[in-house]
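>>> 3D, please:
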Amino acid sequence: MDDRVTNNEPQQDQSLLTANDYLCKILLSPVYEAAVVTPLQPLTKLSQRLGNSILLKREDRQPVHSFKLRGAFNKLVQLSEEQKLRGVVAASAGNHAQGVAMSAKKLGIKAIIVMPVITPEIKVSAVRGFGAEVCLHGDSFDEASNYAKKLSAEEGYTLIPPFDDPDVIAGQGTIARELLEQNGHLDYIFVPVGGGGLAAGIAVYIKQLKPSIKVIGVEPRDSACLRAALDAGEPVTLDRVGIFADGVAVKRIGAETFRLCNEFIDDVITVSSDEICASLKDIFEDTRAIAEPSGALALAGLKKFTELNSVRDKNMAAILSGANVNFHSLRYVSERSEYGEKKEAVLAVTIPERPGAFLKFCELIGNRAVTEFNYRYSNRAAANIFVGLRTPQGTSELATVMKQLEDAEYPVVDLSEDEMAKQHVRYMVGGRPAEALQERLFSFEFPENPGALQNFLLTLGMNWNITLFHYRNHGAAYGRVLTGFELPDGEMKAFSAYLVKLGYQYKEETNNPAYKFFLAH
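Predicted coordinates for the structure are as follows:
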């Protein structure tokens, strides 16, 4: 949720800034009055596994546990004396907030941080701990951001942008300066991309001094605003963004950050939430550090790039951008990391409903570890079972298992990439209606706070019969609900209009195969 913006205006005329201008700004940046030089740590186990020298730039070791301190301090230190006396305001629910708060304290500047009401208390307390005034406003970042702009206009505070500003970009670019000083033999640098400030700062510096190094941007598959901008040739606004890697959940890349990334980034790769979880596990196993999801994003991209391009014997660095993780979200990470490594699969298997059929299924699975097994009697002909299976050898082993089942006339469908199956259906297997229904299925996201589920149900109203309901929360800022409604065809127009009026993000799941296997009549 941190810095999830739809529009972030640059603070000055970027047409005057050349690549050489940025090089000078980075070299002259006084960020080390607040920030520290962070280690470039080898990942020994992962290096052996991938056949490359993998290095991790530990920005989680900053005083605020994130790289955001660099850009925030460099922006604040450049303000005029009049601006410093008036104070600053920023909107953020995470790392940018802490970077601005600490920088303001260091420089003796009044700081107001506007945060959504749903921001976890641990993040609010961290910002207040740096001496900033916290203003809780709105249920989303957009609402908080608009209020921060209002305060800036009414009170004369200087608005501190999270990424689309030359001084912020230059502050983040000091990481590249350290990288070249710590290892002059790098072949690749992988950088997480949200609004693009970090990627722009690193790329513009690297390409001036050592252009042979490839700079690769990494985005979540469901928040790829840079990829969308590159495809369109200009910044575009995404309809929605994923909420797992909230530190890079940005709907629209900045104008100046896009200009720089478009010119200096070599490639962009996108990864899934499961692949991010797998990289969180890799970081922990090699360093015992716990990164936030956006902090592990670059390493996830490095791993995927290496696999897709068969890269070997190269020196590769990834930026661990932050470690301000909500502790309760780690259960989700633990659960999903094996999927990201392709070492666990979720299958829907149809078996005949006859004595000995289940035993034969177990024999076909062999000595492989079954992580979960869900079954409920449905009819006398066949049964659909939901199976979690450990596959240490990855996709090749999964293909072998599926062929063995199909050869034995046990139809099987791989649900390992089906988000609804992993998020909801696995906990609801067997929940078929006793009679035929004109049922339509929808998934929703809504801001998570005390009473949120009750408020969701109250807002949903009582106009249509709810036939299915599943809610699960992983300590995230947004709750997820899967809901079924009894909807005759003639009522769909009115229901669709009602969903728009509700204002929640939603997606129809009626044709999802997991629903048809385990929940539909």
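>>> okay, CA-based contacts and neighbour counts for the rest of this
Noted.
>>> need the contact list for the residue nearest in space to the middle of the chain.
By C-alpha atoms, centre = their mean, the chain has its centre lying nearest to A245, at 1.8 Å. Each residue near A245 by C-alpha atoms under 8 Å, 6 or more residues apart in numbering is listed here: M1, P220, S273, E292, P293, S294.
>>> give me that answer again for 7 Å
Shown in contact with A245 (C-alpha atoms under 7 Å, 6 or more residues apart in numbering): P293, S294.
>>> in the longest helix along the chain, what's buried?
What stands out as the longest helix in the chain, according to DSSP state H, is helix 166-182. By neighbour count on 16 or more other C-alpha atoms under 10 Å, the buried set for helix 166-182 is 166-177, 179.
>>> need those in JSON lines with distance to D407, can you?
Putting the buried residues of helix 166-182 into JSON lines (distance: C-alpha to C-alpha, whole Å) gives the following:
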{"residue": "P166", "distance to D407": "61"}
{"residue": "D167", "distance to D407": "62"}
{"residue": "V168", "distance to D407": "59"}
{"residue": "I169", "distance to D407": "57"}
{"residue": "A170", "distance to D407": "60"}
{"residue": "G171", "distance to D407": "59"}
{"residue": "Q172", "distance to D407": "56"}
{"residue": "G173", "distance to D407": "56"}
{"residue": "T174", "distance to D407": "58"}
{"residue": "I175", "distance to D407": "54"}
{"residue": "A176", "distance to D407": "54"}
{"residue": "R177", "distance to D407": "58"}
{"residue": "L179", "distance to D407": "53"}
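>>> Second chain to compare with the first, below:
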Amino acid sequence: MEQYTNNSPSDSDNDIDLEMLDDPCCNPNKPVEITFEEITSAAYKIRSGISYTPCIRSHMSRLTGMDIYLKKDFLQQTGSFKERGARYVLLQLTEEQKRNGVIAASLGNHAQAVSYHGYLLGVPVTVVMPIVAPIMKIQKCREYNANVVMEGRNMAEAKRVAYKLAKERGLFYINGYDNPQTIAGQGTIGLEIMEQVDDIDAVVVPTGGGGLLAGVAVAVKTLNPSIKIIGVESERCASYSKAMEESQPIHTDIEGTLADGLAVPQVGYNAWRTSRSLIDRMVVVKEEWIAVAILRFIENEKCVVEGAGACGLAAILAGHLDDFKGKRIVLILSGGNIDTTILGRCLERGLAADGRLVKCKITVSDRPGGISELCKFIGSIGVSIKDIIHERAWVTSDVFSVEVKVVCETRDYNHTVELRDMLHSKYKKVRFDNIPMIELGPPLNSF
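A predicted model of the protein is given here:
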């Protein structure tokens, strides 16, 4: 792994380096609008190296009141839809560009896609990944013989490094969401969806830099203009929504998010030009719902989907798409590359947001049998105690009492409410730290 130092340019440096930082394929003054013909050309050229992924009816259709179909593009070799655009760009390179090699900046999925298909096609690949990139994705790039450069606190800084290296070393820079050929490659998902599912009412697309959204919108709207195209993004990286407010791509501050694949600070100029008139709605979802959606996919669909890919279901669970009850919706599951450590945290947070993992504090008698009686009382209704700790020093009002902190796992939200009511009926001092979904929306036990 190479470590490249660029001393993270300051604002004053940016004025000097503007020419260096330009991506020749993404000119803000001359944005390119991707055509349906380009997407069909991409579909023909990449078909030998890309999986034709299934689009099947979801088990959650009955539970949500919608006819949901899942386009499982996380089943690509590297675990995400990014392979489509990466392969198409690599196939379109000149022989000289192939010899010199390519470079990309990415948090992981695009880097893996370029690394893998560069390996298959014999094109040298360098990827610049910010220091916050998931460990699993970094390791995968190394396995595909890519030269991995770890630099930058975020994607914006990683892109600066990649642009500079591209100029210094004569490498072709591949934008992961705004290169016109990348967008055309991503749009092939839309063509497949239209072949696989009839009578679609809406397609829900995870949105970061806008490339997938633009490509899918062109493909779907060209074949059937009546189908609604709905973009969805996390509230912690809502760059497309910000662009809609300003009527142009604009830098947006992003925060750490479960949907790290969507953490792009600015929508691409080509993606914006292509998609802006084709989008019917943009939905922003809370992180809690993304965690619950990841949990739902594991429990109901037996598949592991990363935060970005779970955003479509998160929008449904949060009630943002209730007007599609009784209608047919396709969700694009864009990726499945989630670190196992992050997955563990997601599941715990999903259980907590779902009302199935709760923490409470109960003041009980400190005489022999007091805590034991509490445990038996909780267990009597089938609640599982995951952790318990007692504190005496901070119960100043009664020397014969002890405060017990208990973490419990319940069957569902209603079971949690039963636990709460039962404890209040027996003990005078009971406090729950999280009875969720009161502010987030309706209880999820109905799902």
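>>> Just give the TM-score of the two.
Once superposed, the chains reach a TM-score of 0.78 (TM-score structural alignment, normalised by the length of structure 2), with 408 aligned residues with a C-alpha RMSD of 3.5 Å.
>>> re the thing from before, give me the aligned partner of the residue nearest to the centre of structure 1 over in structure 2.
Structural correspondence for A245 of structure 1 with respect to structure 2 (TM-score structural alignment): A259.
>>> Tell me who's in contact with the aligned partner of H96 of structure 1 in structure 2.
In structure 2, H96 of structure 1 lines up with H110, judged by TM-score structural alignment. For H110 of structure 2, the contact set (C-alpha under 7 Å, 6+ apart) comprises K82, G176.
>>> what does G340 of structure 1 give?
Contact partners of G340 of structure 1, counting by C-alpha under 7 Å, 6+ apart, are D274, E275, C277, A278.
>>> repeat that for 8 Å
Residues counted as contacts of G340 of structure 1 (C-alpha under 8 Å, 6+ apart) are S272, S273, D274, E275, I276, C277, A278.
>>> can you tell me the helix or strand for the fifth one?
Of the helices and strands defined by DSSP states H and E, I276 of structure 1 is found in helix 273-287.
>>> With A90 of structure 1 instead?
Using DSSP H and E, A90 of structure 1 falls within strand 88-91.
>>> what's the mean distance for that strand versus structure 2?
Following the fit onto structure 2, the mean deviation recorded for strand 88-91 of structure 1 is 1.2 Å by mean C-alpha distance after the TM-score superposition for structure 1.
>>> so after that strand, what's the next helix or strand?
helix 95-107.
>>> chain center to that following helix, what's the gap?
23 Å (C-alpha atoms, centre = their mean, to the nearest Å).
>>> Also compute the angle for the helix or strand just after it relative to helix 95-107, please.
Moving toward the C-terminus from helix 95-107 of structure 1, the next helix or strand (DSSP H and E) is strand 111-115. Orientation note: strand 111-115 of structure 1 sits at an angle of 170 degrees relative to helix 95-107 (axes from the mean of the first three to the mean of the last three C-alpha atoms, to 10 degrees).
>>> What residues in structure 2 pair up with stretch 169-176 of structure 1?
Counting by TM-score structural alignment, stretch 169-176 of structure 1 falls onto residues 183-190 of structure 2.
>>> now the end-to-end length of that stretch.
11 Å (C-alpha to C-alpha, to the nearest Å).
>>> List of residues touching that stretch?
By C-alpha under 8 Å, 6+ apart, the list of residues contacting stretch 183-190 of structure 2 from outside reads 34-35, 38-40, 42-43, 81-82, 84-88, 177, 211-212, 214-220, 271.
>>> ok, back up a step: and the helix holding I276 of structure 1, what's buried?
Using 16+ other C-alpha under 10 Å as the test for burial, helix 273-287 of structure 1 gives S273, D274, E275, I276, C277, A278, S279, L280, K281, D282, I283.
>>> what do we get in structure 2 for the first one?
Structural alignment places S273 of structure 1 opposite E287 in structure 2 (criterion: TM-score structural alignment).
>>> What distance do you get for that match to C346 of structure 2?
Distance, E287 of structure 2 to C346 of structure 2, using C-alpha to C-alpha: 10 Å.
>>> Same question for I183 of structure 2.
Distance from I183 of structure 2 to C346 of structure 2, by C-alpha to C-alpha: 30 Å.
>>> Check G152 of structure 2 too.
As judged by C-alpha to C-alpha, G152 of structure 2 and C346 of structure 2 stand 25 Å apart.
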